[in-house]
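>>> fold the stuff below for me.
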Amino acid sequence: MTPADQRHIPVLGRQAIAWLAPRDGGLYVDATFGAGGYSAAILKTAGTRVIAIDRDRRAVTAGFDLVDRSDGRLTLVEDRFSNLAEICAAQGAPTVDGVVMDVGVSSMQLGEADRGFSFRLHGPLDMRMGHQGATAADVLAQASEADLANIIYIFGEERHSRAVARAIVAARKQAPIETTRALADIVAKVVRSKPGEIHPATRTFQGLRIFVNAELDELHLALSAAERVLKPGGRLVVVSFHSLEDRIVKNFLVERASAGGGSRHLPELAQAAPSFSILTKRPVTPDAAEISANPRARSAKLRAAERADAPAHAAGELPAWPTLERAMRGG
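Got it, this is the predicted structure:
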């Protein structure tokens, strides 16, 4: 198998399709198209149709060949997956039989130096999955020290976030921080790591990337959108790669699968009926062979659930964490 072929095999891809369980003639949403691995696998089931979404124009352009080979069964849309309900409606498909998501940055994006996602590759500090809005370099130039510390702590889970923020603010007074190498060097001076541990800049890069792309807000919104479009019996399958994402998916499914009848203090306030039944009581994780073939797989977790007959729950408010708009005002 060539490296190009390997790009088309998503982490936990076989398990994801098994839990999605495509049916002949079914309609499915591949909410994170990437290299098209999920879409191609779904289309192997006779008569299936796929609405695929990706906010990355490069991924969409690269997917045109699969669209051409799909005999009209694959529709590929450049958009955010938080908009999947509106996308489905625009395609004349207000309800679907399944939704699959692979959350986070793709291996392709990490391997493109000019995208600025990886501290291992020298390139501009962009980090945008799409092609609009502020870059990571813009955030480093504009955000206050307090906002930078919060961004790196909340989204990167970096316990040295205050020291990193101080170092960034001190460095930008001398020169703009515009490259991956420049940021990685700044972080490495204040975050120490032992041999065998992750690179000192790993969490800072993660935090900035998640923040620039509003990835956790997008995930919250996409899960609610999937709940609205799934038919009873339709399946939701989500693969995530770090604890922040997995916690959101787990909490969403637990909440949606819970039945309630109000509290003993306010018994008249009945809760919404369960809208999902959880299929994976524990998250599915990759085996040793997959981790050996793709070290990035080691942190992957898959959760799956089946849509119940009950109406979708009301969407909750997004968490009150740092926003790009506030950061770009400099506090």
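
>>> can we go C-alpha only for contacts and neighbour counts from here?
Noted.

>>> residue 57 against residue 64, yeah?
No - the criterion here is C-alpha atoms under 8 Å, and residue 57 misses it with residue 64 at 11.0 Å.

>>> surely residue 306 is in contact with residue 233?
Yes - using C-alpha under 8 Å, residue 306 makes contact with residue 233 at a distance of 5.7 Å.

>>> between those two, tell me which one has more neighbours.
residue 306 (24 against 15; other C-alpha atoms under 10 Å).

>>> distance check, the more buried one against residue 211.
The gap separating residue 306 from residue 211 is 30 Å, by C-alpha to C-alpha, to the nearest Å.

>>> for residue 220, same thing?
Distance from residue 220 to residue 211, by C-alpha to C-alpha: 14 Å.

>>> of the two, which one has the most company?
Neighbours per residue, other C-alpha under 10 Å: of residue 220 and residue 211, the larger number sits with residue 211, 25 against 20.

>>> just the strands in the protein please.
With DSSP state E, the ranges of strands along the chain come out as 27-30, 49-54, 74-78, 96-102, 230-240, 276-278, 301-307.

>>> counting contacts, what elements does the last one pack onto?
Just to be clear, that refers to strand 301-307. Using 3 or more C-alpha pairs under 8 Å, 6 or more residues apart in numbering; DSSP states H and E, the elements in contact with strand 301-307 are helix 13-20, strand 230-240, helix 243-257, strand 276-278.

>>> let's see this one next, to set against the first:
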Amino acid sequence: MDLRLGIVGCGRISHAHGIAAQRIGKGLRFSACTDVNEDAARNFATTYGSNSFYTDYAEMLKKEQLDGVVFATWPAQHREQIETAIKAGARFILCEKAMALTGAEAVEIYDLAKKHGVTIVEGFMYTHHPAIAKLDELVHRDVSGAIDSVRASFHMFLPEPEGTQLTWRQRKETGGSVPYDRTCYPVNICARYAQALPVKVAATVAVSEKLGTITRLYGEVTYENGRVALIESSNTAVFGQEVQVTCANRIYRLATPFTMPGDGTVVEIEALKFSHIREHTHAVKSPLPVQDDLPSFHAYRPQLENFAKVVAGQAKHSQPLLVESVVNSFTLDGLVRAGLEERVVKIEIPEHIKKDWRAAREGSFA
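Now for the predicted structure:
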């Protein structure tokens, strides 16, 4: 029997999950959907074959027998929606980024999930693109040497509108500021290669006088093991994404790591001697040809497949682990505070979170 999934929020990004389910085919489907906009919910149901659609997500959670729930909603809604889902009996949740607006919110989600035995996955689909696996492989070769630092950027030109027509990305009440829409990606990938808990952050931010949202964030994160991350995200820069991992003997760069529409290329830089370098390129094929629009990008399919395996009991964990998302929420929270308060911020993570994070790193996390 197919896994029965429900989706909350039927806006643009919901179609990424719907298309992923169609591509997977037999084994899972979105049997129910909900959106406050009835037309959006009806359209999703018609397009992806849902049996039922709703305008009240709590009603859907109460009435439907679902194996898993996907939240394709605004960041500011996640804390309340996740709690409602857990209280309604949901045990497997895939939540679009950013899962939480603050570290405190993330801890509340974590503690509630742990109390009820709930698996929650934050939706960083990019981690499922084969180019990320290739970057992992290259970085961790002996020839690379120890990781020194990570630099990651995600820019997208998004000028302030002249009138009152705002997207969710420009509305403070939805969690639409740069940190929760884009900075969360660099924070996530930097933590992947830092491989340690963050201890302090510094940042510079710009705030829209008109909208009250953060429009630029440039930050530095220092980790327990001495590794450093440099993070960049802006609404006033041309679209661009990149991650660079600098090691003792090699540098690795990957362009557009977070939303790769097709194939990827990891560039490896080898220093032959002072001022003399040699570049090696590692081409990575995507299972699909170049896709035109974000919802059709390949990475959403393996993300949903992995989530489905966890739901079906065929896999133990789905990446990222919830405790990793909680730690990253503290990093993002700290960067925002550091920028707004113009000071270095010490990252203070609760002891039980640090304990569980370390257990997860050691492979003993249940």
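
>>> where does the TM-score land?
Once superposed, chain against chain, the TM-score is 0.27 (TM-score structural alignment, normalised by the length of structure 1); 132 aligned residues with a C-alpha RMSD of 5.4 Å.

>>> of the helices and strands packed on strand 301-307 of structure 1, flag the one that's most buried.
Of those, the one with the most neighbours on average (mean count of other C-alpha atoms under 10 Å) is strand 230-240, at a mean of 23.

>>> that strand packs against which elements?
Judged by 3+ C-alpha pairs under 8 Å, 6+ apart, strand 230-240 of structure 1 is in contact with helix 13-20, strand 96-102, strand 301-307.

>>> now the angle from that strand to helix 243-257?
Counting by axes from the mean of the first three to the mean of the last three C-alpha atoms, to 10 degrees, strand 230-240 of structure 1 points 160 degrees away from the direction of helix 243-257.

>>> next, the angle strand 96-102 makes with strand 230-240 of structure 1.
Using the same axes, to 10 degrees: strand 230-240 of structure 1 against strand 96-102 is 10 degrees.

>>> now do strand 230-240 of structure 1 against strand 301-307, angle only.
Interaxial angle of strand 230-240 of structure 1 relative to strand 301-307 (the same axes, to 10 degrees): 170 degrees.

>>> what angle do strand 230-240 of structure 1 and helix 13-20 make?
160 degrees.

>>> the longest helix in structure 2 is where?
In structure 2, assigned by DSSP state H, the helix with the most residues is helix 322-341.

>>> part of a helix, is residue 252 of structure 2?
No - Residue 252 of structure 2: not assigned to a helix; according to DSSP: H, G, I helix; E, B strand; the rest coil it is strand.

>>> that one and residue 265 touch, don't they?
No - counting by C-alpha under 8 Å, residue 265 is not a contact partner of residue 252 of structure 2; they are 10.3 Å apart.

>>> who has more neighbours out of these two?
Remark: of residue 252 of structure 2 and residue 265, residue 252 carries more neighbours, 22 against 18, as counted by other C-alpha under 10 Å.

>>> contact partners for the more buried one?
Shown in contact with residue 252 of structure 2 (C-alpha atoms under 8 Å, 6 or more residues apart in numbering): 135, 139, 244, 245, 246, 266, 267, 268, 269.

>>> the fifth one is in contact with residue 135, isn't it?
No - here residue 246 of structure 2 does not reach residue 135: they are 11.9 Å apart, not a contact under C-alpha under 8 Å.

>>> where's residue 306 of structure 2, which helix or strand?
Assigned by DSSP states H and E, residue 306 of structure 2 belongs to helix 300-311.

>>> same for that helix, what does it pack against?
Helix 300-311 of structure 2 packs on helix 14-24, going by 3+ C-alpha pairs under 8 Å, 6+ apart.

>>> show me which residues of the helix it packs on are buried.
Residues of helix 14-24 of structure 2 classed as buried: 14, 15, 16, 17, 18, 19, 20, 21, 22 (neighbour count, 16 or more other C-alpha atoms under 10 Å).
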